[in-house]
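Colleague: give me a 3D structure for the following:
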Amino acid sequence: MFIGIDLGTSSVKSILVDGNDTVIATASAPLEVSRPHPTWSEQAPADWWTATLKTLDEIKSKHPKEMAAVLGIGLSGQQHGATLLDKNGDPLRPCILWNDGRSEQECIEIAKQWPEISKLTGNPAMPGFTGPKLLWVRRHEPEIFKQVAFVLLPKAYLRYLLSGEMVEDMSDASGTLWLDVAKRDWSEELLAGQHMSRKQMPRLVEGSAVSATLKPELTQRWGMAKPPVIAGGGGDNAAAAVGLGAIHPGDASVSLGTSGVLWATTAGFAPNKNLPIHAFCHAIPNTWHQMGVILSAASSLTWWAHAAKSTEKELVAELGSEVTEPSPLLFMPYLSGERTPHNDPNIRGAFYGISHDTTRAQMTQAVLEGVAFAFRDCLVALTEAGTKIKAADAIGGGSQSRLWVAIMANVLGLPLSRLAGGEQGGAFGAARLGRMAATGESPSAVCKPPKRVETIAPMPALVQHYNETFRRYRSLYPALKGAFT
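Modeller: Here you go, the predicted structure:
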């Protein structure tokens, strides 16, 4: 038996999986995000731990026999979060999250200091990354910065509480702006240039390697026969890719989670200094990937459901089983700023084209399409960076909507496959990483692709309509940028 723990933005999800990839049990606990100022986004690390304990206690209460047989634990987590610890290992402040935009000025300064930083890190300086956040803390909270003894990413903080060890995997470390991504090691130059040091960093391991073992008291709490090993794990997207079996060059996926990711596994480290796309280490050895990232994917529909005083399911049901033409409205899904292709933390969302005749259904369709257009922006960026995507798997909570996946297929002009268990995401991949760490099995033996429920092919006539609408969509960003600058 193997456990996967996924520390997301909106919840912690734990999953129990057997040696045949059968999901025995799942449990989740919600998390809240604090936004004390515009563009800020924070969470209390203590809430992650409370939620993790709750999910594993629940699984143990229902499946004590299976929990006793657990051999390995894998971790998946939201990336980039700056969890600052003092010399005793206690948090100094709330964690600054991946979708926090306060460090824009620090990114400008990093770009001036290292114009070619993408060649080393695979990424331009972006406010979501960990390094700029620490520079912000140094400037605005100097007393806290002086006390920073360790910096951990969110899932590494969970590992620390589970095992007492400070360790991180390569895929998550790629999102700090401190990693030499090609060498898969911390960069002394980047750390020193950002007023940090290696001694403040966790030890690095591959995602499928053993990083630590579970504490005896927690082993006893959950009734395990012996302390299971804890794998290095992966950043949420890398772990989800492991769950999809996306470990070969050319494998691709579209993730409709809180944020959105267009993923492409690559044969090697493939940075592109001119575009805000990511080139990261994968969670398995000697493998890398590229990503285009949008900050508000399924969370755009969640926001609209709240504003419309309805549920997401009810809103989508109003559209019927298919759409035959684009909505007359355009929705710009920049609720938290945007990463790919704009790298703009200050831009904000908008509806365009509202009239006296506008209906709620048209607005809902525009939200689904606006997210799809943002993904197409990512596709354009990846294509310009030399990555060719011919088809992709749809994952994340939003992929449960066949209608939304069909809209995505027509906007992207790509066949998209819906998967059995596609909503499991990072937790399932984390369990696989835990299995590899415990058994020593190879990625090719463990990371088999899941069953494809159906493949939705784009419809040529609708693709043409969306091509025209996409041109209008792209013309709106400059106007919005002028309004929010």
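Colleague: can we go C-alpha only for contacts and neighbour counts from here?
Modeller: Will do.
Colleague: assign the residue of the chain most remote from its centre to helix, strand or coil.
Modeller: Seen from the C-alpha centroid of the chain, the residue lying at the greatest distance (C-alpha atoms, centre = their mean) is residue 356, 38.4 Å away. What DSSP: H, G, I helix; E, B strand; the rest coil gives for residue 356 is coil.
Colleague: now do the contacts for it.
Modeller: Not one residue lies near residue 356 by C-alpha atoms under 8 Å, 6 or more residues apart in numbering.
Colleague: residue 239 now?
Modeller: With C-alpha under 8 Å, 6+ apart, residue 239 has these contacts: 76, 233, 283, 425, 426, 427, 428, 429, 430, 433.
Colleague: adding secondary structure, write the residues you listed out as CSV.
Modeller: Converted to CSV, these look like this (three-state DSSP):
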residue, secondary structure
76, strand
233, coil
283, coil
425, coil
426, helix
427, helix
428, helix
429, helix
430, helix
433, helix
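Colleague: of the residues you listed, which is the most crowded?
Modeller: Within these, most neighbours by other C-alpha atoms under 10 Å means residue 233, with 42 neighbours.
Colleague: and this one, please, so the two structures can be compared:
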Amino acid sequence: MLYIGVDLGTSAVKLLLMEADGSIKNIVSKEYPLSFPNPGWSEQKPEDWWNAVVEGIKELTDGFDKDQVAGISFGGQMHGLVILDSDDNVIRPAILWNDGRTTKETNYLNDVIGKDKLSEYTANIAFAGFTAPKILWVKENEPENFAKIAKIMLPKDYIAYKMTGVHSCDYSDASGMLLMDVKNKCWSKEMMEICSVKEEQLPKLFESYEITGSMTEAAAAELGLTTNCKIAAGAGDNAAAAVGTGTVGDGGCNISLGTSGTIFISSKDFGVDKFNALHSFAHADGNFHLMGCMLSAASCNKWWMDEIIGTKDYPAEQVPITDDKLGENNVYYLPYLMGERSPHNNPDARALFIGMSMDTTRADMTQAVLEGVAFAIRDSFEVARDLGIKIDETKICGGGAKSPLWRKIIANVLNIKVNIIESEEGPGLGGAMLAAVACGEYASVEEAANKIVKVIDSVNPDPAIAAKYDAKYKKFKEIYPTVKPLYDTLKA
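Modeller: Sure, this is the predicted structure:
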């Protein structure tokens, strides 16, 4: 049988066709627009996602026996607010994970409701990108739209609804809404009351590997598939990527270098960082995880290359950055193009370069961008280490993980072994694996991961380079607190 993984990203949907044994038969990517109506805002039309999925699945399955497509599941961009009216029509464009308009609402939740109460209700505090602050923003700024809301959904779940007619959500993605009691895996009555939301406006909750429904006749006709195709709930993109990299069970670690960057630590036990610098979420394997998330990771390099240098030849720009340059750069970069989540929780933070001199080269600046992202990941890594979590190695995935230089920098900045897996299609592969588990090909997510995911190479830290980076990191972490007061001034 064949299984489809739908990786609904910020700039494109990537669709993956997988055989039951885990071999990838085809991959198709379809882009869609991203709009910025005001500074710091970020929106998309859910209809554009669906059109891209329809077009992409037709192309993905062209030349294959469509009757063999047994299941579809998802890895999706998290936190986005999709609101539907009583006829299931989209009320307004989705407000995305990297949208920074909710400073007032986030401060209200953290400072008036209180971080302690939020952590008690949901295991997390409010971040500007989370869904609950967006709901409060719509209530305050678009009351006519708020009054129309019949269903509140997340991005990937809108696609699942279009396939099944079922309003569903999985525990991992719902964890990032600030509406779910993560520990007890149910909607939080307190948070619903705070956000003026009724439970019937929220989707039904499922484990990521559970079937939510079958393909409707209308969707099957549109996609060219059959009504026998089962749809599994899927997961937030980071949890799906963790499945796709085999980061399941107890004590696994995965770093994702996508548009955003994450460090993901899987655990069989529920746990909360007392400072709430890391997110405490449910995992797609049925367990839990801690996650540090930075809003701009590989997107920093894309911005630097495309908009500033003006080149698409990323590898060529990294050629001059040889091993003897690692840990020797005097230029630092704060990677806060869209504000920052973990661990600073500051939507008003912005990127900066510091340390340039007359002999600074283009390569030094490029190196600083790669290192700045690695240092920011270490910020979250240090929080996990302070919790007593021992991490000796990690998997890595995402577009940035294709760079051998960036992998080497990550290994030395964190001073741990970085494992490269056979497939770098984290969320898409994870989605397909969840579909296979839902359809009974594997007894559990862990079994699927153990049989499908293969490590093909590793990068070990160099003690001398790691020591240099340790000294550089100590300087890096002094920059943000020093410039933090300026962000309020710049915003004003």
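Colleague: any chance of the contacts of residue 239 of the first structure in a markdown table, plus distance to residue 471 of the first structure?
Modeller: Converted to a markdown table, the contacts of residue 239 of the first structure look like this (distance: C-alpha to C-alpha, whole Å):
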| residue | distance to residue 471 of the first structure |
| --- | --- |
| 76 | 37 |
| 233 | 40 |
| 283 | 36 |
| 425 | 32 |
| 426 | 34 |
| 427 | 37 |
| 428 | 38 |
| 429 | 37 |
| 430 | 39 |
| 433 | 42 |
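Colleague: aligned to residue 232 of the first structure, what sits in the second structure?
Modeller: Residue correspondence to the second structure (TM-score structural alignment): residue 232 of the first structure is matched to residue 233.
Colleague: hang on, that match packs against residue 206?
Modeller: Yes. Assessed by C-alpha atoms under 8 Å, residue 233 of the second structure is found in contact with residue 206 at 6.4 Å.
Colleague: between the two, which has more neighbouring residues?
Modeller: Shown here are residue 233 of the second structure and residue 206; by other C-alpha under 10 Å, residue 233 has more neighbours (31 against 22).
Colleague: still on that earlier bit, anything in contact with each of residue 233 and residue 206 of the second structure?
Modeller: Residues touching both residue 233 of the second structure and residue 206 by C-alpha under 8 Å, 6+ apart: 168, 169, 170, 212.
Colleague: give me the buried entries from those residues.
Modeller: For those, a burial check counting by 16 or more other C-alpha atoms under 10 Å picks out 168, 169, 170, 212.
Colleague: closest one to residue 156 of the second structure out of the residues you listed, please.
Modeller: Using C-alpha to C-alpha, residue 169 comes nearest to residue 156 of the second structure of those, at 8.6 Å.
Colleague: show me the strands in the stretch 1-150 of the second structure, by range?
Modeller: 2-8, 12-19, 24-31, 43-44, 69-76, 82-84, 94-95 (DSSP state E, counting those that start in this stretch).
Colleague: tell me which of these lies nearest to residue 447 of the second structure.
Modeller: Among the strands of the stretch 1-150 of the second structure, the nearest to residue 447 of the second structure by C-alpha to C-alpha is strand 12-19 (15.7 Å).
Colleague: mind listing what's buried in stretch 297-316 of the second structure?
Modeller: For stretch 297-316 of the second structure, the neighbour count (16+ other C-alpha under 10 Å) marks 297, 298, 299, 300, 301, 302, 304, 305 as buried.
Colleague: now which residue in the first structure aligns to residue 398 of the second structure?
Modeller: Aligned counterpart of residue 398 of the second structure in the first structure: residue 396 (TM-score structural alignment).
Colleague: rewinding a little: inside strands: which ones of the shared contacts of residue 233 and residue 206 of the second structure?
Modeller: Applying DSSP state E to these, the entries found in strands are 168, 169, 170, 212.
Colleague: show me which of those is closest to residue 229 of the second structure.
Modeller: residue 212 (11.3 Å).
Colleague: if we can go back for a sec, shouldn't the match of residue 398 of the second structure be in contact with residue 257?
Modeller: Yes. Using C-alpha under 8 Å, residue 396 of the first structure is in contact with residue 257, at 4.8 Å.
Colleague: specify which member of the ones in strands among the shared contacts of residue 233 and residue 206 of the second structure is nearest to residue 335 of the second structure.
Modeller: For those, the nearest to residue 335 of the second structure is residue 170 (30.5 Å; C-alpha to C-alpha).
Colleague: for that closest one, give its distance to residue 74 of the second structure.
Modeller: Distance, residue 170 of the second structure to residue 74 of the second structure, using C-alpha to C-alpha, to the nearest Å: 10 Å.
Colleague: find residues that contact each of those two.
Modeller: Residues touching both residue 170 of the second structure and residue 74 (C-alpha under 8 Å, 6+ apart) are 233, 234, 235.
Colleague: got a list of what the corresponding residue of the first structure for residue 353 of the second structure touches?
Modeller: Superposed on the first structure with TM-score structural alignment, residue 353 of the second structure falls opposite residue 351. Shown in contact with residue 351 of the first structure (C-alpha under 8 Å, 6+ apart): 329, 330, 331, 332.
Colleague: now which residue in the second structure aligns to the first one?
Modeller: This points to residue 329 of the first structure. Using TM-score structural alignment as the criterion, residue 329 of the first structure maps onto residue 331 of the second structure.
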